[in-house]
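**Student:** how does the following fold in three dimensions:
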Amino acid sequence: NACVRAVVRTAIFKGLEVYGVYRGYEGMIEGDIKRMHSYSVSNIVQRGGTILKSARSEEFRTPEGRKKAYNNLMKHGIEGIVAIGGDGTFTGAKIFFEEFGIPTIGCPGTIDNDLYGTDYTIGFDTAVNTALEAIDKIRDTAAAHDRIFFIEVMGRDAGFIAVESGIGGGAEFVMVPETATDIEGVVKSLKNLRKTKSSSIIVVAEGDDAGNAEEVMQKVKSKIKDTSKEFKVTTLGHIQRGGNPTARDRVLASRCGMAAVEGLLKGEVNCMAGVMNQQVVYTPFGDCIGKTKPLIEDHLKLIEILSI
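**Tutor:** Here you go, the predicted model:
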């Protein structure tokens, strides 16, 4: 919403007419397009989600569907598009630009933080802080009852949420899709940690190679065979995708929204507006989609060092 607000108000500030396309590409195909004004985005910067809604669109995957979308844009005299989303959104935008040539710039909207071309994505910081709040509360229970908690966070293909919430939450272990999980090593370390700690927190990204939190817990439990130790699993699920955005997310979203409009006016096309090293950068959709954004290696080292 902060990004939508920034796009609308920057466009108006620059003397442009701006329209909102509701329900993503599906709304574009169905003509669910409405003129927006400054007051259209009042009182939304603090709200999670999107007032424009979102939707999957199988029809947009077809040439016929994209032609319908193009025709609807032409009816409104639309000359440029700002698309907020991740890989799927940008893949669609890239194909649409190649077919019809409407200048398009994307804004990185995904909690997973896995888009190449920006240090952080819109929604990531809020998701991390939501997970962190839950981890803090679970640690109180873990410590009071001498338990080992396995906490599952989102991250089917990327472990950014797991790593940052794990560091911030003081987790003993963090398991992510980018690295192979050594169950035997985890078991050995847990046994050693029992000499100095009565409880442990293990953060598991949902896409870890050893399985989800429940599966990892069962594998660890079967090897420890300590009936005095309680093993618990908490899956945080979709609470990570909602809630009021953090200040960091609101600022990032606002910067990307403004940069998208300014980029279109400067002739940038078929790319994403992101922020790297505090500077706005424009990265081709092909790179955003095709290149892998690596985890920060020092973060993984930090987890190991701080867990002793």
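**Student:** only C-alpha atoms from now on, for both contacts and neighbour counts.
**Tutor:** Noted.
**Student:** how far is stretch 241-260 from where the chain is centred?
**Tutor:** 12 Å (CA atoms, centre = their mean, to the nearest Å).
**Student:** show me which residues of it are buried.
**Tutor:** 241, 244-246, 249-260 (16 or more other CA atoms under 10 Å).
**Student:** and the residues you listed, which two are furthest apart?
**Tutor:** Using CA to CA, the buried residues of stretch 241-260 span at most 24.2 Å, a distance reached by 241 and 259.
**Student:** ranges for the helices of the protein?
**Tutor:** Secondary structure of the chain (DSSP state H): helices at 2-13, 24-30, 63-75, 87-100, 124-145, 160-168, 183-193, 213-224, 247-266, 285-290, 297-306.
**Student:** what's the second one packed up against?
**Tutor:** This points to helix 24-30. Counting by 3 or more CA pairs under 8 Å, 6 or more residues apart in numbering; DSSP states H and E, the packing neighbours recorded for helix 24-30 are helix 63-75.
**Student:** got the contact list for residue 280?
**Tutor:** Contacts for residue 280 (CA atoms under 8 Å, 6 or more residues apart in numbering) come out as 255, 256, 259, 273, 274.
**Student:** next, the second sequence, to be compared with the first:
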Amino acid sequence: MKRIAVLTSGGDAPGMNAAVRAVVRKGIHSGLEVFGVYQGYQGLIAGNIKKLDVGSVGDIVQRGGTMLYSARCPEFKTEEGRQKGIENLKKHGIEGLVVVGGDGSYMGAVKLTEAGFPCIGIPGTIDNDIPGTDFTLGFDTALNTVIDAIDKIRDTATSHERTFIIEVMGRDAGDIALWSGLAGGAETILIPESKEDFQDVLDRLKSGLARGKKHSILVVAEGVATGDEVAHALQEEGIDNRVTVLGHIQRGGSPTAMDRVLGSRFGGHAVDLLLAGHGGRAVGIRKNEIVDYDIMEILKEKHEIDMNMYQLSKELSI
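**Tutor:** Next up, the predicted model:
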């Protein structure tokens, strides 16, 4: 293998730039020519592919987002669209592709692999919802962004003696809500993986008020309900509250040291796999060890949240 390429796809995540930098520099160090595909699969179909050198990825390890940009691409879901992408890769003599993104991006890599083009997946999503890895790129940074917001909101909640509801991202996964809620000392955490009885939530809040508790923080994952829906339900029970929807602020910002190191390790391992002639693999981390697995098999599995951690959060919020 002499030429490889890298692209980022789906929602941006802090640490993607670190992964791109690692793929480029590890590839060049190993004697490869490395190309960047801009605007994800859309750029692959459009042929927006450029050769990268060491300087192309200078001063990006500390930046959030992705220097290669990202875009949604319904056309890539068609066989015709994927064939255009493969033809554009072959025009540049590219023999392997590293895809940084979430489960939708992985599905594109699976389709390319099935068509005979070797791909390696790197998990890049703040949701932390990719099976086979303890952590995904961007999760730690997003988590720290949320915790910082919780700390600030708690100051106001304390000053005004009021319940605050904080809606966080995560799609159908509750990792951001659970980890940030536990770290931020939230009194209530609502996650999709647990069908919490809302009456229990009310009882817990009212119990706190009855014993003199003057404020509460409730973290809700977007996969459960909107912050406004929870606020309305509480208001009907006479619990005054305010809502904060953190939204896309969770995706941006300079990546933490963990995400920079994780992206570097993921990118380096992806290049090693391509050099060894392996395609159709996905990179992950287990117990601080970099691992890889069959990308076509991993998408058949279901992401699991740590329910022991969830139980602990309830025990600590008495």
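**Student:** could you find the closest non-adjacent residue to the corresponding residue of structure 1 for residue 33 of structure 2?
**Tutor:** Alignment note (TM-score structural alignment): residue 33 of structure 2 maps to residue 17 of structure 1. Nearest residue to residue 17 of structure 1 in three dimensions, chain neighbours excluded: residue 11, at 6.8 Å (CA to CA, 6 or more residues apart in numbering).
**Student:** let me see the contact set for that neighbour.
**Tutor:** 17, 18, 261 are the contacts of residue 11 of structure 1 under CA under 8 Å, 6+ apart.
**Student:** quick one: the second one and residue 40 touch, right?
**Tutor:** So that's residue 18 of structure 1. No: counting by CA atoms under 8 Å, residue 18 of structure 1 stays clear of residue 40, with 10.7 Å between them.
**Student:** quick one, which of these two is more surrounded?
**Tutor:** Each of residue 18 of structure 1 and residue 40 has its neighbours counted (other CA atoms under 10 Å); residue 18 has more, 22 against 14.
**Student:** against residue 250 of structure 1, how distant is the more buried one?
**Tutor:** 21 Å (CA to CA, to the nearest Å).
**Student:** residue 83 of structure 1 now?
**Tutor:** Counting by CA to CA - residue 83 of structure 1 and residue 250 of structure 1 are separated by 17 Å.
**Student:** equivalent analysis for residue 273 of structure 1, please.
**Tutor:** From residue 273 of structure 1 to residue 250 of structure 1 the distance is 15 Å (CA to CA).
**Student:** same deal with residue 181 of structure 1?
**Tutor:** Counting by CA to CA - residue 181 of structure 1 and residue 250 of structure 1 are separated by 35 Å.
**Student:** residue 117 of structure 1 too?
**Tutor:** If you go by CA to CA, the gap between residue 117 of structure 1 and residue 250 of structure 1 works out to 19 Å.
**Student:** equivalent analysis for residue 160 of structure 1, please.
**Tutor:** Taking CA to CA, one finds residue 160 of structure 1 at 19 Å from residue 250 of structure 1.
**Student:** now residue 265 of structure 1
**Tutor:** 23 Å.
**Student:** cool, and residue 86 of structure 1?
**Tutor:** The gap separating residue 86 of structure 1 from residue 250 of structure 1 is 17 Å, by CA to CA.
**Student:** surely residue 235 of structure 2 is in contact with residue 242?
**Tutor:** No: Residue 235 of structure 2 is beyond contact range of residue 242, at 9.8 Å (criterion: CA under 8 Å).
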